[in-house]
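Engineer: sequence and computational prediction follow.
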Amino acid sequence: MRTALVIGTGLIGTSAALALTRRGVTVYLQDEDADQARTAAALGAGSDEPPPAPVDLAVVAVPPALTGPTLADAQSRAAARGYLDVASVKGGPRRTLRELGGDLARYIGSHPMAGSERSGPLAASAELFEGRPWVLSPDGTTDTEVLNLALELVALCRAVPVVMDADAHDRAVALVSHTPQLVSSMVAARLEDAEEAAVRLCGQGIRDVTRIAASDPAMWIDILSANPGPVAEVLSEVAADLDETVRALRALQAADDGKRRTGAAGIEDVLRRGGAGRERVPGKHGAAPAEYETVTVLIGDRPGELARIFADAGAAGVNIEDVRIDHATGQQAGRVQLMVEPPAAHALTAALRERGWPLRQ
């Protein structure tokens, strides 16, 4: 691939353009919002001038509802040798392109499993896709050249290709992406009218659960409108669990010991199933999730504190596998939780104590 056209310069389109440009591909940028295309160009994502000739690959990075028509328009202009979209749903765009008379042989659906609660070109990064799964959904009509161009795009973006049927993909993202967004938003919505005293008690748990609730509502309306059926199916299962959990909690309030035991069993069941599901979430480098030891350090809110901790851990020969920060309410301090392999926990604890770091249980 020597040339590419990126249609749509939001977070995903601009990030792909930045990655391609960094690796020597000549990229042209197109967007209905000319200012947004100019912003992406100013960031080094490519040129906002029209390509002088058909490019090797056109990457369509527009909302799902517009993906099919945009693909059909690009094909009608013979803009590229191959066409690929990065919409978060795959069945709908293919069906729309077919209905509009598009060439399915020159098209492949794709979905990079990466993103951010922020949107727009200013949130873009050439490293956004590194190590992340990038779903490709070819079918029996897909031309081999187009599949190869798509695989080259994934490689240039340093992502990991995953081949998946379009409808199977849509069911999967309903479970692992679209439903979590709605559940996060519903939990965060409870905070809107909550008493200030309650909100001040927010800790890391509520921050973890509600982080993605900060996402752009307009973007998510587009996504959910393109995949409502599978999302509704998952949410109906969540709703059934919620109903059972509510009944179990009511039973815990009963005076009868038998009802309380039944309620406790119901709560235990949902917590156990939740833990079993969490254990299936891939860990570092896509491997099975690892059991880490946590070393907790109290730090002040001053420049360079985190850098010093990491430097001291590195000097002790300890690799930090993961890190979390729990900010103290109303104080210029916080707790940093350093996750390490169990054999390294003792060495890290000793090294940090020796360097004067206050540790916490």
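Structural biologist: Structure received.
Engineer: CA only for contacts and neighbour counts going forward, please
Structural biologist: Noted.
Engineer: am I right that T96 is in contact with L66?
Structural biologist: No: contact criterion CA atoms under 8 Å: T96 and L66 do not qualify, at 9.6 Å.
Engineer: which of those two has more neighbours?
Structural biologist: The neighbour comparison of T96 against L66 (other CA atoms under 10 Å) goes to T96, with 18 against 15.
Engineer: and V27, helix, strand or coil?
Structural biologist: strand (DSSP: H, G, I helix; E, B strand; the rest coil).
Engineer: contact partners for it?
Structural biologist: Each residue near V27 by CA atoms under 8 Å, 6 or more residues apart in numbering is listed here: T3, A4, L5, V6, A17, L20, T21, A45, G46, S47.
Engineer: now with 6 Å, please.
Structural biologist: Residues in contact with V27, defined by CA atoms under 6 Å, 6 or more residues apart in numbering, are T3, A4, L5, G46.
Engineer: return the distance of it relative to G44.
Structural biologist: Here the criterion is CA to CA, to the nearest Å. By it, V27 lies 10 Å from G44.
Engineer: downstream of the host helix or strand of W220, the next helix or strand is which one?
Structural biologist: Using DSSP states H and E, W220 maps to helix 217-225. Once helix 217-225 ends, the next helix or strand along the chain (criterion: DSSP H and E) is helix 228-252.
Engineer: separation between the closest residue to W134 other than its chain neighbours and F129?
Structural biologist: Leaving aside its chain neighbours, W134 sits nearest to P112 (4.0 Å; criterion: CA to CA, 6 or more residues apart in numbering). Distance, P112 to F129, using CA to CA: 7 Å.
Engineer: strands of this protein, residue ranges please.
Structural biologist: Counting by DSSP state E, the chain has strands at residues 3-7, 26-30, 55-60, 80-85, 107-112, 133-137, 160-163, 293-300, 322-327, 333-340, 359-360.
Engineer: now render those as a markdown table, adding distance to G92.
Structural biologist: Shown next, in a markdown table, are the strands of the chain (distance: least, CA to CA, whole Å):
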| stretch | distance to G92 |
| --- | --- |
| strand 3-7 | 18 |
| strand 26-30 | 23 |
| strand 55-60 | 14 |
| strand 80-85 | 12 |
| strand 107-112 | 10 |
| strand 133-137 | 12 |
| strand 160-163 | 18 |
| strand 293-300 | 44 |
| strand 322-327 | 37 |
| strand 333-340 | 41 |
| strand 359-360 | 52 |
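Engineer: okay, one more to line up with it:
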Amino acid sequence: MNDTSSRLTGPVRVVGAGLLGASVGLGLRARGVDVVLDDASPANLNLAVDYGAGRASDGEESPALIVVCVPPDVTASVVLAELAAHPDAVVTDVASVKVAPMAELEASGRDISRYVGSHPLAGRERGGPSSGRADLFVGRPWVVCTRPDVSRASVSLVEALVLDLGATPIEMNTVAHDAAVALVSHTPQIVSSLMAKRLSGSSDAALALAGQGVRDVTRIASSEPELWVQILGANAPAVVEILRAYRDDLDRVLAALGDLDAPGARRSLAEELAGGNAGVSRLPGKHGQDRRFASVVVMVDDKPGELGRLFTEMGEIGVNLEDLRLEHSPGAQIGLAEIAVLPEALQRTIDDLTARGWRIAG
């Protein structure tokens, strides 16, 4: 976000000063927007204020936009309270499920025409205001749920918030949203957690062999269980449908591995693995482009400043770093930096880095 001007006119009221609320506040404050924070926990509120995410309410503000950043099980009740307390404001929320809160709002019988549900596809494994980041949403998709009874002006105000925070607005309805996040967010959380659970009974010797593969698969397994019980419970039908199909895939793998000499067993196993190739190839790359990058694995000495020097020299040779993964085994004197570049820049990257003294793995 190089442009520090804002599309919004403050104050913007943020209810809930956890990770997402604090990050919304920090991002808007970086653009000079007046942010008013509120939280049921005085400790959370004071900490978020201390971190610079906004100021505590003095009760005199008249916000045009309110962002509700509370757990899914209380999202609807907080939205209703904010609509009632601020009759001229548009209210949005950041809950990761949309169908259940919308059903509760509709069942209330209240006027919810000023409510626009939304959901940023961004987060961290750690929660709380101290984990907030002004750039948390930069480059991330942010779903804005439209409805026939909501004015275009209200939707545009929420999209202005999304754009101010550096995210990409994507309009969807609530049903399509919940089906999509069941696949790309909620089911992966379960798969990651169950794989990580296998590690808890493993020996220290086995865990010492852990490389980037198991770390990638289990990265999100440290997420907060209490929050995920709420999220999964609110989107259970969509998640169950995907998990049943996943269970069928696992059954086919188990059958093949159980008797690899049976006719067709190896072919069945290969087809399941190839299905993974086909699926991952559909994931969009940087800025949503559906293309794959080439990778270069650079050996980086384990001493201060080396990784920064690699980044600097990538810039000097004029090659854009599209993605990055780091791997460093305990006790090793070097780390591996796997950098993704455009395929047409692959050979030049290897040649120029080698000429500057970098060692390329493989």
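Structural biologist: Now that the structure is in, tell me what you want to look at. Everything numeric in this text was worked out from a predicted model, so none of it was measured.
Engineer: let me see the TM-score of these two.
Structural biologist: Once superposed, chain against chain, the TM-score is 0.94 (TM-score structural alignment, normalised by the length of structure 1); 354 aligned residues with a CA RMSD of 1.5 Å.
Engineer: and E159 of structure 2, what's its match in structure 1?
Structural biologist: Aligned by TM-score structural alignment, E159 of structure 2 pairs with L151 of structure 1.
Engineer: state the distance from its match to L352 of structure 1.
Structural biologist: From L151 of structure 1 to L352 of structure 1 the distance is 45 Å (CA to CA).
Engineer: and for C202 of structure 1?
Structural biologist: Distance from C202 of structure 1 to L352 of structure 1, counting by CA to CA: 28 Å.
Engineer: who has more neighbours out of those two?
Structural biologist: L352 (18 against 14).
Engineer: how about A256 of structure 2: what's its closest non-neighbour residue?
Structural biologist: A256 of structure 2 sits nearest to A265 (CA to CA, 6+ apart), 4.6 Å away.
Engineer: residues near the one you found, how many?
Structural biologist: A265 of structure 2 has 18 neighbours, counted by other CA under 10 Å.
Engineer: that one and E159 of structure 2, how far apart?
Structural biologist: The spacing between A265 of structure 2 and E159 of structure 2, counted by CA to CA, is 51 Å.
Engineer: V116 of structure 2 too?
Structural biologist: 10 Å.
Engineer: ok, now L209 of structure 2?
Structural biologist: Counting by CA to CA, the separation of L209 of structure 2 from E159 of structure 2 is 46 Å.
Engineer: give me the more crowded residue out of these two.
Structural biologist: Legend: neighbour count by other CA under 10 Å for L209 of structure 2 and E159, higher for E159 (22 against 10).
Engineer: residues in contact with that one?
Structural biologist: Neighbour list for E159 of structure 2: empty [criterion: CA under 6 Å, 6+ apart].
Engineer: ditto for R280 of structure 1
Structural biologist: So R280 of structure 1 contacts nothing (CA under 6 Å, 6+ apart).
Engineer: how about 8 Å then?
Structural biologist: Applying CA under 8 Å, 6+ apart, we find R280 of structure 1 in contact with A288, P289.
Engineer: so what sits against both of P112 and F129 of structure 1?
Structural biologist: Joint contacts of P112 of structure 1 and F129 (CA under 8 Å, 6+ apart) are A159.
Engineer: follow-up on the earlier one: in structure 2, point out the residues matching the helix holding W220 of structure 1.
Structural biologist: Helix 217-225 of structure 1 lines up with residues 225-233 of structure 2 when matched by TM-score structural alignment.
Engineer: number of residues surrounding the spatially closest residue to E327 of structure 2 that is not a sequence neighbour?
Structural biologist: Nearest residue to E327 of structure 2 in three dimensions, chain neighbours excluded: L336, at 5.1 Å (CA to CA, 6+ apart). Residues lying near L336 of structure 2 (other CA under 10 Å) number 19.
Engineer: same deal with D149 of structure 2?
Structural biologist: Look at D149 of structure 2: counted by other CA under 10 Å, it has 10 neighbours.
Engineer: quick one: map it onto structure 1.
Structural biologist: Here D149 of structure 2 is matched to T141 in structure 1, going by TM-score structural alignment.
Engineer: which ones are touching the aligned partner of D312 of structure 1 in structure 2?
Structural biologist: Under the alignment (TM-score structural alignment), D312 of structure 1 pairs with E313 of structure 2. The contact partners of E313 of structure 2, taken as CA under 8 Å, 6+ apart, are L353.
Engineer: any idea how far E313 of structure 2 lies from R124 of structure 2?
Structural biologist: 29 Å.
Engineer: just G52 of structure 2 next, same as before
Structural biologist: Taking CA to CA, one finds G52 of structure 2 at 19 Å from R124 of structure 2.
Engineer: just give the nearest non-adjacent residue to S225 of structure 1, would you?
Structural biologist: A65 (7.9 Å).
Engineer: and Q181 of structure 1, how many neighbours does it have?
Structural biologist: Using other CA under 10 Å, Q181 of structure 1 has 20 other residues around it.
Engineer: hmm, back to that, intersection of neighbour lists for V27 and G44 of structure 1?
Structural biologist: T21.
Engineer: tell me the counterpart of V60 of structure 1 in structure 2.
Structural biologist: In structure 2, V60 of structure 1 lands on V68 (TM-score structural alignment).
Engineer: tell me the contacts of that match?
Structural biologist: V14, V15, G16, G21, T75, V78, V79, V91, T92, D93, V94.
Engineer: ditto for E130 of structure 1
Structural biologist: C157, R158, A159, V160.
Engineer: wouldn't the first one be in contact with A16 here?
Structural biologist: Read that as C157 of structure 1. Yes: with contact defined as CA under 8 Å, C157 of structure 1 reaches A16; the gap is 6.7 Å.
Engineer: okay, these two: which has more neighbours?
Structural biologist: Between C157 of structure 1 and A16, counted using other CA under 10 Å, the more crowded position is A16 (30 against 26).
Engineer: so that one makes contact with G115?
Structural biologist: No: applying CA under 8 Å as the test, A16 of structure 1 and G115 come out as separate, 11.5 Å apart.
Engineer: that older thread, mind listing the shared neighbours of C157 and A16 of structure 1?
Structural biologist: Common neighbours of C157 of structure 1 and A16 (CA under 8 Å, 6+ apart) are A126.
Engineer: residue in structure 1 paired with S281 of structure 2?
Structural biologist: The alignment partner of S281 of structure 2 in structure 1, by TM-score structural alignment, is E279.
Engineer: my bad, should have said P101 of structure 2
Structural biologist: In structure 1, P101 of structure 2 lands on P93 (TM-score structural alignment).
Engineer: same check, this time on L269 of structure 2
Structural biologist: Mapped onto structure 1 by TM-score structural alignment, L269 of structure 2 lines up with I267.
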